[in-house]
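*Asks:* Okay, structure incoming, though there's no sequence with it:
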């Protein structure tokens, strides 16, 4: 037989085998677009605007659907009800951490974010207890954040009101808070070791925003130096980049909406004044500022799909069968931008978190830190930092854009797992 014919027949057989395997594997999974061999559904996903792609799929296939990234199926949860039912009501079954090759080289299944099973449970308990012992949730941590906020103000005053890119400095402040908790010491913003640490965090961030983008261990391995190093690395990455990114988003949005900035500063003047340090007790009396901080997190949506989950066991969910090991993506965007809970969700508006009397109102749809068993362990610290850093900045500076506010571009740069604001410059004018 002609060698060419043999090759064609062989390729045809492999293609048919691939299609058959995908078809048989999809029988009990949620519905979704038909995947192509090898590439799956990649050709249907706009990697520069995954939010819109996921939204379009949900309109066709419902709140629980299946996408293929290559040959592997991934179940997508879309909307508040689907996320709540899966991550809260069936939290244990959905609590696994899916594969993330780009960062597995760094963490190697250790730490909290990328571990699974008993290792993850032990690590999470250890981390929560250790952070509590180091002052998390107590006045001591608030004092560290307040102190760092003052160092941040001193550094910003050195700009003398000149055009300035806040990217670097907005990451330094939360990073130093983690340093003060872990090492019981902060660093000067020009310290060589500190600059190296910030550089490593930024490298990880770039990996996450690139569009191409151990289960029964004993106590000895769980608490080995490698595991502890991964724990600390994870704390620095999550505690630095997420808060720093959110703060940059806040500054950009406040530049774009000066009337909102003015209302926040008016509330600061009324409740705190110009000389006393802001405290977390002030937040109770500052509903508009509190709403603004929450709205920044909702609107920025820096982790649109959180980190991938994985089924820990065979599970029946909404009449579908999800085998153990199935990758699951939870669309936080679909909750944070739900138009029924947040009218005109595409608009930046603190009123999304205010009632008719101007009082702050909580929302079950507020999930920037995810939800369920994999919710961010640093949620309380991040919330504290955002409130104290932003109020301290607005207490001391007038924010001046370099262009007319209507011309400011707030279009984010993102991938399927992370979103960051565009690069910008601004002026911090001392008040």
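*Replies:* On my side now, so go ahead. What you are looking at is a predicted structure, and each value in this text was computed from that prediction instead of being measured.
*Asks:* When you work out contacts or count neighbours from here on, use the C-alpha atoms and nothing else.
*Replies:* Noted.
*Asks:* which stretches of this protein form strands?
*Replies:* All strands of the chain, identified by DSSP state E, fall at 64-69, 72-78, 96-97, 309-310, 315-317, 320-322, 327-331, 397-401, 413-414, 419-420, 426-430.
*Asks:* Output these as JSON lines; include the columns mean neighbour count.
*Replies:* Shown next, in JSON lines, are the strands of the chain (neighbours: other Cα atoms under 10 Å):
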{"stretch": "strand 64-69", "mean neighbour count": "22"}
{"stretch": "strand 72-78", "mean neighbour count": "23"}
{"stretch": "strand 96-97", "mean neighbour count": "26"}
{"stretch": "strand 309-310", "mean neighbour count": "24"}
{"stretch": "strand 315-317", "mean neighbour count": "15"}
{"stretch": "strand 320-322", "mean neighbour count": "18"}
{"stretch": "strand 327-331", "mean neighbour count": "25"}
{"stretch": "strand 397-401", "mean neighbour count": "20"}
{"stretch": "strand 413-414", "mean neighbour count": "20"}
{"stretch": "strand 419-420", "mean neighbour count": "24"}
{"stretch": "strand 426-430", "mean neighbour count": "19"}
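*Asks:* let's bring in a second model and compare:
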């Protein structure tokens, strides 16, 4: 009996060694990276080193182009400005696809804009861009809506009369209502229970991809589909969010403005009618619901988190806050209603906003791409069908591009004469064919919200607090830890 067990153990060891050798051989087709273990790949490494700078640290160890394995799925990470520029700009069309993983397939079914591919993506994205322009993106139409939300936010914070408050929920409500106005043509009351639930669901969905359960669902999809857990809750939440969009679609169908479309749903329903005899059309209600879902996912968390970081930094750096307020007072006084075009006359204010996005990038990394063919980058092969992560955080902190990358320093965007300077390595919205669809909207939002808040209020630390923590909560997003500050009304504002 002992001999039989010894033989079985020996056979098992032989098979494991054989499997390990096969894994090692398959890894040779990809850039170098951490030791790949059977079944789990590099999940052990990710779990043991997880932090906002995890990918940057791995790049220092394995090079600016390296491989990670999620089970049997290879993921190539590209770090630093030169590498990311090569992938996103010079080889934009070679990395235009999104990865098709088990979880993503279940989540979006190649619908919408953010995670879809091929003809569906091209048609939905083009329609999104055109419709955004029709709705006044970059013109006074959308600015007026943002100005209204910014004014409402100022009023809410001012009501605290200088008492310590946490601004995060108020900021999220305001930013979400900008998306609501564009998608649905109206805003929601901050007391609306369904709207509050939607914001909470969006928050959870954004941060799910960075969880351990997501890795398990990607590595062992056949097993995880039968087990309960956060992965099942994630899919249910996504369906609730789409159902919220479907209710609004039904309302619009009932009162359809065919001759005078007012919002994204109106324009989409009109396009569906125009394309009903086109066999190649992807315009349908499922895509519309997913498009709206994508707008909330992309347009709420990022802008809201950036504004939370901005207020934290202003409270921590009162000297910078005073310079911003002085510049606005000197140029415009207190009566002029600022528009996005006014940023050209406020170089220091613009530099502070850009530096906030640089120093505190709101995502763990850029959104995954996938190679559509074999691509050689700096002598390293990235095989066709490989998931690629452009590490945008590493670009925004690249010591070759920024004088003081780890320090909040608005001078990164100013020349010696105090003029605002665009920087090629400023890529918080990505670049190339998949550059963020809401980039222009986000820029308008951040400028109008930030200037409206600082013209009306001064943000101070509460008594007894020397500095608000810059140590973030890290998931898919990188957000500040909950904090409180005092919003003091400015006498002349």
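*Replies:* It's in. Computed from a predicted structure; not experimentally measured.
*Asks:* would you turn the strands of structure 1 into JSON lines with distance to residue 379 of structure 1?
*Replies:* JSON lines is the format used below for these (distance: least, Cα to Cα, whole Å):
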{"stretch": "strand 64-69", "distance to residue 379 of structure 1": "27"}
{"stretch": "strand 72-78", "distance to residue 379 of structure 1": "22"}
{"stretch": "strand 96-97", "distance to residue 379 of structure 1": "19"}
{"stretch": "strand 309-310", "distance to residue 379 of structure 1": "19"}
{"stretch": "strand 315-317", "distance to residue 379 of structure 1": "28"}
{"stretch": "strand 320-322", "distance to residue 379 of structure 1": "30"}
{"stretch": "strand 327-331", "distance to residue 379 of structure 1": "18"}
{"stretch": "strand 397-401", "distance to residue 379 of structure 1": "27"}
{"stretch": "strand 413-414", "distance to residue 379 of structure 1": "22"}
{"stretch": "strand 419-420", "distance to residue 379 of structure 1": "18"}
{"stretch": "strand 426-430", "distance to residue 379 of structure 1": "28"}
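*Asks:* Minimum distance to residue 230 of structure 1: which of these has it?
*Replies:* strand 96-97 (15.5 Å; Cα to Cα).
*Asks:* Superposed on structure 2, what's the mean shift for that closest one?
*Replies:* Mean deviation of strand 96-97 of structure 1 from its aligned counterpart in structure 2 after superposition (mean Cα distance after the TM-score superposition for structure 1): 1.2 Å.
*Asks:* rewinding a little: nearest to residue 235 of structure 1, out of the strands of structure 1?
*Replies:* Comparison of the strands of structure 1 against residue 235 of structure 1 by Cα to Cα identifies strand 96-97 as nearest, at 16.9 Å.
*Asks:* Please state the offset of the closest one from the chain centre?
*Replies:* Computed by Cα atoms, centre = their mean, to the nearest Å, the chain-centroid distance of strand 96-97 of structure 1 equals 16 Å.
*Asks:* ok, and what's touching it?
*Replies:* 113-117, 307-312 (Cα atoms under 8 Å, 6 or more residues apart in numbering).
*Asks:* give the contact list for residue 165 of structure 1.
*Replies:* For residue 165 of structure 1, the contact set (Cα under 8 Å, 6+ apart) comprises 423-426.
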